[in-house]
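Chemist: got a predicted structure plus its sequence, pasted below:
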Amino acid sequence: MRGQLPISYLARASAPSWLGRHFLLAWHAVILVTSLYPFTGWRYVGEPVFAFLSYPLPYYHTIADNSLNWLAYLPLGYAWAITFRCRWYAPILALLLGGGLSAGIEFTQQFLPDRVASNLDILYNAMGAVCGALLAGLTTKLLIVRAWYVLRKRWFADGALNDFGLTVLVLWLLTQLNPAVPLFGVVVQPQGIPQPWVSPIADALLFLRALEMLGVMLSLLAVTLILVGILAHRRYAAIAIAALVSVSLLVKVIFAGMLLKPTEFLAWFNLNVLMGALAAWALLAVLLKLKRRWQMLAALVSLGLAQLVEALWPLTASSHSMASLFKWSYGHLRDFNGLTQTLSEAWPWLATVYLVWRVARDWRRAAQPTVVTG
């Protein structure tokens, strides 16, 4: 009937979304990584393990640290409130869960070097979780939130597997926050030929440039094909890919301006990155014409080859050389680099799990016989 939504759209709109659960789990991981990195150097200094809870306030106080502690738990409280369907008790549970998680982390931090266990951090973290829960209750009815829901239903396919794929893409964007890492790259910039190392060709520098270009091309193919695989319709592919590349470029530019020294503003970009991206676009023009199960298989192969390129790359970045690019202080830089480095190491495995699952499902469906009725 005219004026009514199609049954297929209503079925998609009523399908439960796993995005909130994926985000909640992912943000827990983000907080744990930034709070406990680098996970080494554990020691016990001999003080009572619960002494930090009774330190006079403010025992350890900086405006930047306290603001970050509050902001870090704001999304967590928001996600918890959404999980609890924004019921009246959601802020109370956010307070208990946020305070409990923060207390556990602060207890653990006293056994790590360069970490300070602080009862004030627990208070700011708990306040951030409560504010996030209250914000969720205030904004769930706003037009911008409803517009996101409509956009999500229109552009992306439903189902737990597709929600997982969308989460994987968001986590990849987080890996691009570090402006010292080349855009779409899996390698560090060559600052010299490592020794001892034997290049497979006479021109070692040419080999490194080709390897970097290949890594960028394969990474871009894997990421964009994952995006194509979770779209609701194939006609959105070109616009979605252009949007993803534009967002990643914008993220790099913003964070490069915020974090890098002016002389290192373009540390994330070079001719090798550009050539690899252009090669990926040329291959995408062909791959986008294939069926989705072949695209997902191509994404899995590209991801595997990108990891091979990373394994072959002979250069490693020292903490001193990386820190020299930034204008941040050591503590915040350590947490930031720890987060992006850990995500960069974990992301290929998460993407591999998604792609293997997706390829197996798509090819199993393709193998099923088609039943014709009527």
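Modeler: Sure, I can see it.
Chemist: switch to C-alpha atoms for all contacts and neighbour counts from now on
Modeler: Fine.
Chemist: and the residue most central in space within the chain, what helix or strand is that in?
Modeler: The centroid of the chain falls nearest to residue 171 when counting by C-alpha atoms, centre = their mean (1.7 Å). Using DSSP states H and E, the element containing residue 171 is helix 160-175.
Chemist: how close does residue 72 get to residue 132?
Modeler: 10 Å (C-alpha to C-alpha, to the nearest Å).
Chemist: who has more neighbours, the two?
Modeler: A count of neighbours by other C-alpha atoms under 10 Å puts residue 132 above the other of residue 72 and residue 132, at 28 against 20.
Chemist: and the helix or strand that one falls within, how far out from the chain's middle?
Modeler: Residue 132 belongs to helix 119-139 when assigned by DSSP H and E. Centre-to-centre, helix 119-139 and its host chain are 22 Å apart (C-alpha atoms, centre = their mean, to the nearest Å).
Chemist: check it against this one:
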Amino acid sequence: MSTAIPLALLFAGLIVYASLFPFSDWSWPSHLGWQEILRLPMPPWRDHFDMVANGLGYAPLGVLIYLAGVRSHLRWPLAWILAVGSASALSYVMEVTQQFLPGRFPSLLDWQLNTAGAVAGASLGGALQALRLIDRWQATRERWFWRRSRGALVLLPLWPVGLLFPVPLPLGLGPSWSRMQDQLVDWLLDVPWAQGLLEWVSDIPVPQDRLPEPVEALGTALGLLVPCLLAYSITRPGWRRVVAGLCLAGLGLATTTLSAALNFGPVHALSWVTPGVVPALQLGGALALLALPAPQRLAAALGMVALALQLVIVVQAPSDPYFAMSLQAWEQGRFIRFHGLAKWVGWLWPLATLVWLGLRVASSERMPPLARR
């Protein structure tokens, strides 16, 4: 099965989340009949940011569905129609469903922009096929990665998405107890039969003291090491792992800088680079370098150990004032829909990665020797 299929399903799920967030206060629009509910109105206002976001948001979905279609042996016209039609239908369903969410407004313009984005994405997929870049990617994947690498190839692009949400410490994905407690209290607050559990959760003390600097440094180092070990678990030893590690390190640093710029403004984009972060990144890079020769299953096992240790550190990290301020900026700004998506990616990525690494350790299949070309 092509990696484009799970990626397309995942991206469609992300679109549903962003379109229907916060999934609360559903109500039936009693003033509207069925025809009015199914008919999308043209909005009286224009927001350039939303217009660009709606135009670009469905383009990746169009590309992924097109690629999934052609990799499933559909002819290119059918794959193109499938990509545009399914993406446009998803957009229409999301716009109609927004009729039942107070504070969300269905828009004919949004549906048109989403469909245009899907057309652009599907057409880009057709151009990639015409240039034979899809076949080249498949050949490159066979030379670089283990045959059953789909899960890791989905998880690795999601890692920087989780980093866009403010994290308790640099590169430290996973929920801190303070944030997890707030989420659990929010869920249990209006559940009558769960009030005992609510009291128990509320009574658990929240970490207040800052973690010792060596522990923070170790958490940051492990945050850099874990995605490298995940990549090593599917990549052939040698220079390919060096390239993968360098690309992941650059992507992680760039994403963390972008997150700081979004939270505090471009002037403070490098505010996360404190004196303690630099040696922590050096430690993470040195550990990733030492792990280069490790066999794939050993790399997966080391990744599980490193990830479990990182989760223990992140859970104990307190929320400092700057962290709380950055969360407020996300939750009250124009990124309110994206902030929830990035938060859940950051919280669930370590758990999904632990499961995948465990399956990789349990697998006895080895990567076949590289054929000479």
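Modeler: Received, thanks. This is a predicted model, so every value here is computed, not measured.
Chemist: just to revisit the earlier point, I'd say the residue nearest to the centre of the first structure and residue 347 touch.
Modeler: Yes: counting by C-alpha atoms under 8 Å, residue 171 of the first structure touches residue 347, with 7.2 Å between them.
Chemist: follow-up on the earlier one: map the residue nearest to the centre of the first structure across to the second structure for me.
Modeler: Under the alignment (TM-score structural alignment), residue 171 of the first structure maps onto residue 158 of the second structure.
Chemist: quick check: its match vs residue 39 of the second structure, distance?
Modeler: In terms of C-alpha to C-alpha, residue 158 of the second structure sits 35 Å off from residue 39 of the second structure.
Chemist: what about stretch 215-225 of the first structure, distance to the chain center?
Modeler: Using C-alpha atoms, centre = their mean, the offset of stretch 215-225 of the first structure from its chain centre is 16 Å.
Chemist: residues contacting that stretch, please?
Modeler: 169, 183-187, 241, 244, 273, 276-280, 284, 295-296, 298-300, 302-303, 305-306, 309-310 (C-alpha atoms under 8 Å, 6 or more residues apart in numbering).
Chemist: what of stretch 20-33 of the second structure?
Modeler: By C-alpha under 8 Å, 6+ apart, stretch 20-33 of the second structure touches 94, 97-102, 337, 340.
Chemist: got it, and stretch 69-83 of the first structure?
Modeler: By C-alpha under 8 Å, 6+ apart, the list of residues contacting stretch 69-83 of the first structure reads 20-21, 23-24, 27-28, 31, 87, 90-91, 94, 98, 121, 124-137.
Chemist: just the buried residues of the residues you listed.
Modeler: Neighbour-count burial (16 or more other C-alpha atoms under 10 Å) is assigned, among the contacts of stretch 69-83 of the first structure, to 20-21, 23-24, 27, 31, 90-91, 94, 98, 121, 124-137.
Chemist: got a list of what the equivalent of residue 247 of the first structure over in the second structure touches?
Modeler: Alignment note (TM-score structural alignment): residue 247 of the first structure maps to residue 251 of the second structure. Counting by C-alpha under 8 Å, 6+ apart, residue 251 of the second structure makes contact with residue 160.
Chemist: same check on the one 10 residues further on?
Modeler: For residue 261 of the second structure, the contacting residues are 267-270, taking C-alpha under 8 Å, 6+ apart as the criterion.
Chemist: quick one, which of these are buried?
Modeler: 269-270.
Chemist: just the contacts of residue 261 of the second structure: which are in helices?
Modeler: Residues of these located in helices (DSSP state H): none.
Chemist: can you give me the helices for the stretch 1-150 of the second structure?
Modeler: Counting by DSSP state H, counting those that start in this stretch, the segments of the stretch 1-150 of the second structure that form helices are 4-20, 34-38, 48-57, 59-71, 76-97, 108-130, 133-144, 150-164.
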